[in-house]
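[1] quick one: sequence and predicted model below, then my questions.
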Amino acid sequence: MGGALFLERVSPVHRLAPEVKIAAVLLFTIIVVITPRTEFWAFGGYALLLAIVAVAARVPALWLAKRATIELPFVLLAIALPFAGQGERVDWLGLSLSLDGIHGAWNIFAKGTLGVVASLLLAATTTMRDLILGLDRLRCPAVFTQIATFMLRYLDVLADDARRMRIARLARGYDPRFLWQVKAFAVSVGALFLRAYERGERVYLAMVSRGYTGRLPRTSENRAPMSQWVTAAALPVATAGIALIAGLG
């Protein structure tokens, strides 16, 4: 249960407990979000901190760049803001651009990119199982962690069900590809939902018969040592220092 984004590496970041990495990334993201958009050099400092973490975690820059393209829709939206924004305007290469729109575009691009890269670094250095374990240790609501656990456990099962249903449909000579043939796809999704619901009921009854009381048993009670908390705190502390200096400047 490593996850599609997990990179098997031997690094100091990989060895950190999941809860300390989750807390560090969360605090880093909060500080980035509340940083005023006009503090341009502060965002450069944040990017440098993430670059240092990536090097320490042995995560290739190209790997990060490819997966960071998930934010492209937001980047396209940001590109449109300077043209559609209101308020004071400036001329650049014969184009009339909104100053507020330029700042808004920069705000979306800078903060969005930093958040995406930080999340990718967390996913690259922590397995999905450890992420859920870390959330549980951070006292995340039990309902959330249990749903996530079962989702990961049965995702492959559902994908296999969907694959078999598609093969059965193709074997009967029906392969819907157009909008007016969407009914077959909708029927397949409905059947898959019913199968998943029935399987969930059976799993729940089996768990109750084995003593399930509403909370999964803890697989490990080991807590992260203080040294790991101190190590992980270096990222949010350095981020807060940059934000403080930017604010004073």
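    Yep, it's here.

[2] okay, CA-based contacts and neighbour counts for the rest of this
    OK.

[3] now do the buried residues in the helix or strand encompassing residue 13.
    Assignment of secondary structure by DSSP states H and E places residue 13 within helix 12-15. Residues of helix 12-15 classed as buried by neighbour count (16 or more other C-alpha atoms under 10 Å): 13-14.

[4] hmm, who's touching it?
    53, 56-57, 125-126 (C-alpha atoms under 8 Å, 6 or more residues apart in numbering).

[5] next one: stretch 124-138
    1-3, 5-9, 13-14, 17-20, 22, 57, 59, 142, 145, 148-149.

[6] which residues touch residue 114?
    29, 32, 46-47.

[7] could you do residue 19 as well?
    131, 133-135, 137-138, 224.

[8] now do 7 Å
    134-135, 137-138 (C-alpha atoms under 7 Å, 6 or more residues apart in numbering).

[9] this structure: helices as residue ranges?
    Secondary structure of the chain (DSSP state H): helices located at 12-15, 18-34, 40-57, 61-67, 72-84, 99-125, 128-137, 142-171, 182-209, 226-248.

[10] distance to residue 216 for those helices - can I get that in a markdown table?
    Listed next are those as a markdown table, based on distance: least, C-alpha to C-alpha, whole Å:
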| stretch | distance to residue 216 |
| --- | --- |
| helix 12-15 | 25 |
| helix 18-34 | 18 |
| helix 40-57 | 31 |
| helix 61-67 | 33 |
| helix 72-84 | 38 |
| helix 99-125 | 23 |
| helix 128-137 | 10 |
| helix 142-171 | 7 |
| helix 182-209 | 10 |
| helix 226-248 | 26 |
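
[11] out of the ones you listed, nearest to residue 93?
    Closest approach to residue 93 among the helices of the chain (C-alpha to C-alpha): helix 72-84, 13.2 Å.

[12] so which residue is dead centre in the chain?
    Nearest to the mean C-alpha position of the chain, by C-alpha atoms, centre = their mean, lies residue 119 at 5.0 Å.

[13] put this next to the previous one:
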Amino acid sequence: MSSGHHHNLFIPGSTVVHRLAPEVKLVAVFAFVIAVAVTPRRSIGSFAVDAAVVVVLFALARLGPRTVLSRLAVVVPFVSFAVLIPFIAGGPETEVLGVSVSTEGLWGTWNILAKAVLGTSASIILTSTTPVAEILKGLSRLRAPAIIVAIMSFMFRYLDLIVDEMRRMRIAMTARAHDPRWLWQAKPIATGAGAMFVRSYERGERVHQAMQSRGFTGTMPRLDTRSASMREWCAAAIAPIVAIISLIAGFALT
């Protein structure tokens, strides 16, 4: 893994969040997301505390509102169905803007939206302050299966290459009067997808053979042996600990 390979999501910086070791950020984000996921939906105070933690981390990482909102937009297609829950759920009803909707459905919509936004925000902080290569290093230090880390490494390394090849194939199809936007163009699209799969598979075989001829044993050499300090672990633990405390308070008060 080349440490110089950065994904588009990473925003270079020298903030305290950027400087944390990747493994502590991975553990902190995982613990925070789990705490948010099991928070009772009626515990609005707990969600408010979690949101405050996220806002503080955004400020510490110097991530502007425009960046955050543009990246949060990714959850819109996945949670858009939640808006329909109050209209199709049963149980007692209440009026919102003159429209009768299910009370349980409203709580369900709130539960989905709050947890999706908070969980995605935690992921945004991780990916914006940590290059992909560092995330993979963090997984290795956390003793993740080596084969999984290797697959992820090559996936990210060649993702841009495959996307660029798909773009070239689309241009070639358009130049031959095939418009991919229309349903009757499904056959050439399927043919192009098959060709892309075969090319990607063959490229993977060639890369694997080339690496084996150079002594590759299945795991990438670890050039950086630095481990996270106790101060980094303590600093990264603040956010999930606050989320867990608010979770316990939420269970106690509901």
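    Structure's in. What do you need? Treat the numbers as computed from the prediction; the structure is a model and nothing was measured.

[14] quick one: TM-score?
    The TM-score (TM-score structural alignment, normalised by the length of structure 1) is 0.94; 249 aligned residues with a C-alpha RMSD of 1.6 Å.

[15] how about the contacts of residue 114 of structure 1 in JSON lines, adding neighbour count?
    Converted to JSON lines, the contacts of residue 114 of structure 1 look like this (neighbours: other C-alpha atoms under 10 Å):
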{"residue": "29", "neighbour count": "20"}
{"residue": "32", "neighbour count": "23"}
{"residue": "46", "neighbour count": "24"}
{"residue": "47", "neighbour count": "18"}
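
[16] over in structure 2, see which of those survive.
    Contacts conserved in structure 2 for those, using both residues aligned by TM-score structural alignment, their matches' C-alpha atoms under 8 Å: 29, 32, 46-47.

[17] re earlier: what residue in structure 2 is paired with the residue nearest to the centre of structure 1?
    Residue 119 of structure 1 maps onto residue 123 of structure 2 when the alignment is built from TM-score structural alignment.

[18] can you tell which of the helices of structure 1 is closest to residue 218 of structure 1?
    helix 128-137 (8.7 Å).

[19] just to check, residue 50 of structure 2 is in contact with residue 243?
    Yes - Residue 50 of structure 2 is within contact range of residue 243, at 5.8 Å (criterion: C-alpha atoms under 7 Å).

[20] what touches both of the two?
    Counting by C-alpha under 7 Å, 6+ apart, nothing touches both residue 50 of structure 2 and residue 243.

[21] PyMOL command for the buried members of the contacts of helix 12-15 of structure 1?
    Command for PyMOL, covering only those of those found buried under the criterion 16+ other C-alpha under 10 Å:
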select buried, resi 53+57+125+126
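
[22] closest one of the contacts of helix 12-15 of structure 1 to residue 67 of structure 1?
    residue 125 (14.6 Å).

[23] next, the contact list for residue 233 of structure 1, please.
    Residue 233 of structure 1 makes contact with residue 24, according to C-alpha under 7 Å, 6+ apart.

[24] counterpart of it in structure 2?
    By TM-score structural alignment, residue 233 of structure 1 lines up with residue 237.

[25] just give me the neighbour total for the aligned partner of residue 40 of structure 1 in structure 2.
    Aligning on TM-score structural alignment places residue 40 of structure 1 opposite residue 44 in structure 2. Using other C-alpha atoms under 10 Å, residue 44 of structure 2 is surrounded by 15 other residues.

[26] same question for residue 120 of structure 1.
    Neighbours of residue 120 of structure 1 (other C-alpha under 10 Å): 21.

[27] do the same with residue 139 of structure 1
    10.

[28] which position in structure 2 pairs with it?
    In structure 2, the residue matched to residue 139 of structure 1 (TM-score structural alignment) is residue 143.

[29] so how far is residue 23 of structure 2 from that match?
    Counting by C-alpha to C-alpha, to the nearest Å, the separation of residue 143 of structure 2 from residue 23 of structure 2 is 10 Å.

[30] what's the counterpart of residue 199 of structure 2 in structure 1?
    Under the alignment (TM-score structural alignment), residue 199 of structure 2 maps onto residue 195.

[31] oops, could you answer that again for residue 34 of structure 2 instead?
    Using TM-score structural alignment, residue 34 of structure 2 pairs with residue 30 in structure 1.

[32] quick one: its match and residue 15 of structure 1, what's the gap?
    Distance from residue 30 of structure 1 to residue 15 of structure 1, by C-alpha to C-alpha: 24 Å.

[33] ends of stretch 208-216 of structure 1, how far apart?
    The first-to-last residue distance of stretch 208-216 of structure 1 comes to 11 Å (C-alpha to C-alpha).

[34] picking up where we left off before, quick one: contacts for the match of residue 40 of structure 1?
    With C-alpha under 7 Å, 6+ apart, residue 44 of structure 2 has no contacts at all.

[35] returning to that earlier point: and for the match of residue 199 of structure 2, the neighbour number?
    Around residue 195 of structure 1 there are 14 other residues, counting by other C-alpha under 10 Å.

[36] ok, back up a step: if I look at the residue nearest to the centre of structure 1, how far off is residue 50 of structure 1?
    11 Å.

[37] and what of residue 249 of structure 1?
    From residue 249 of structure 1 to residue 50 of structure 1 the distance is 23 Å (C-alpha to C-alpha).
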